[in-house]
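>>> sequence and predicted structure are below.
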Amino acid sequence: MSEVPSVSVICPSYNHGRHVGDFLRSMLAQTDPRWELIIIDDASTDDNVSKISLFADSRIKVIVRAHNRGVTAGMNEGVALSCADLVAFIASDDVAHPRYVERVLAAFANSPSAIAAYVELDRMGLDGASMGEPCT
């Protein structure tokens, strides 16, 4: 990686082999490339790690644990490994909007004293269709 990323996206992951490809494609489709992704696989017993390994990108770091330690430990480990000033958390069964990173960075640029930001959540079914009103 030639420059320090602007945001470290931390992604604890456990047995999301069915969904992790969609998540990774959504990260690779970001309009702003100034991110790193740290995936902490929490000793998955499905094909999660093999699915993740299909996505080669210098911004993606994968840590595979031998023993399950839980989502909070994964989040803490990801933060410890992060390089950016900003940290975001996302689950590996989520799909990020193409402008997710762009909008997070803009929110902090527009409000320099902010210490946190959140995004709207649109619940989707397995078929990718919206399941109703977005959650905030």
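In hand now; what should we look at? Numbers count the residues shown, from 1 in each chain.
>>> going forward, measure contacts between C-alpha atoms and count neighbours the same way
Will do.
>>> element containing the residue nearest to P12 when sequence neighbours are not counted?
Spatial nearest neighbour of P12, excluding adjacent residues (C-alpha to C-alpha, 6 or more residues apart in numbering): I40 at 4.8 Å. I40 is located in strand 35-41, with elements delineated by DSSP states H and E.
>>> tally of neighbours for A109?
Using other C-alpha atoms under 10 Å, A109 has 11 other residues around it.
>>> comparison target below:
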Amino acid sequence: MSNLPPLTTETIWAIINDTIDDVTVNRLVWHYLGYRYNSTTEEWDNQELAPEWREEYPEPPNFLESRPATMKLTRSIPQENKQILKEKLGFKGYKIGEFGPRQTRRATAANWLLSYMQIHQILC
């Protein structure tokens, strides 16, 4: 999982603005959830995952294609951080007619990552 962009507000904006590819968005979420890829065995190590993720998703899901995985990601955001994109970054949402499920799921990933930053005091 090398070559991930740093976890910064610029990276969060890049996710929202669709300037980071979907694969990298997934890899960022996987990394901070605790998934680790072992290139020697060519398998995913999920020992750092919370048990509820390990049981349901032993291998990392594609959050931008899987509604159930994205819903689980949404539910894992603490209530006080549900509006963190709006509160910390001033994100007003996407304009009607200019977004679909993919953009909504990217916003969920961005919200989860920003919440992670808040919880772990990574915010700039």
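All right, it came through fine. Since the structure is predicted, the reported quantities are computational estimates derived from the model, not experimental observations.
>>> superposed, what's their TM-score?
TM-score of the superposed chains, computed with TM-score structural alignment, normalised by the length of structure 2, equals 0.27; 73 aligned residues with a C-alpha RMSD of 5.6 Å.
>>> for the helix or strand that the strand holding I40 of structure 1 is followed by, name the packing helices and strands.
For strand 35-41 of structure 1, the following helix or strand on the C-terminal side (DSSP H and E) is helix 48-52. Using 3 or more C-alpha pairs under 8 Å, 6 or more residues apart in numbering; DSSP states H and E as the contact criterion, the elements in contact with helix 48-52 of structure 1 are helix 20-28.
>>> need the longest helix for structure 2.
Scanning structure 2 for the helix with the most residues, using DSSP state H, yields helix 101-119.
>>> what packs against that helix?
helix 9-16, helix 22-33, helix 67-75, helix 84-89.
>>> and the angle for the strand holding I40 of structure 1 with helix 20-28?
160 degrees (axes from the mean of the first three to the mean of the last three C-alpha atoms, to 10 degrees).
>>> that older thread, okay, the helices and strands packed on helix 101-119 of structure 2 in CSV with distance to L113 of structure 2 and mean neighbour count next?
What follows is those, written out as CSV (distance: least, C-alpha to C-alpha, whole Å; neighbours: other C-alpha atoms under 10 Å):
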stretch, distance to L113 of structure 2, mean neighbour count
helix 9-16, 7, 19
helix 22-33, 7, 18
helix 67-75, 10, 16
helix 84-89, 10, 16
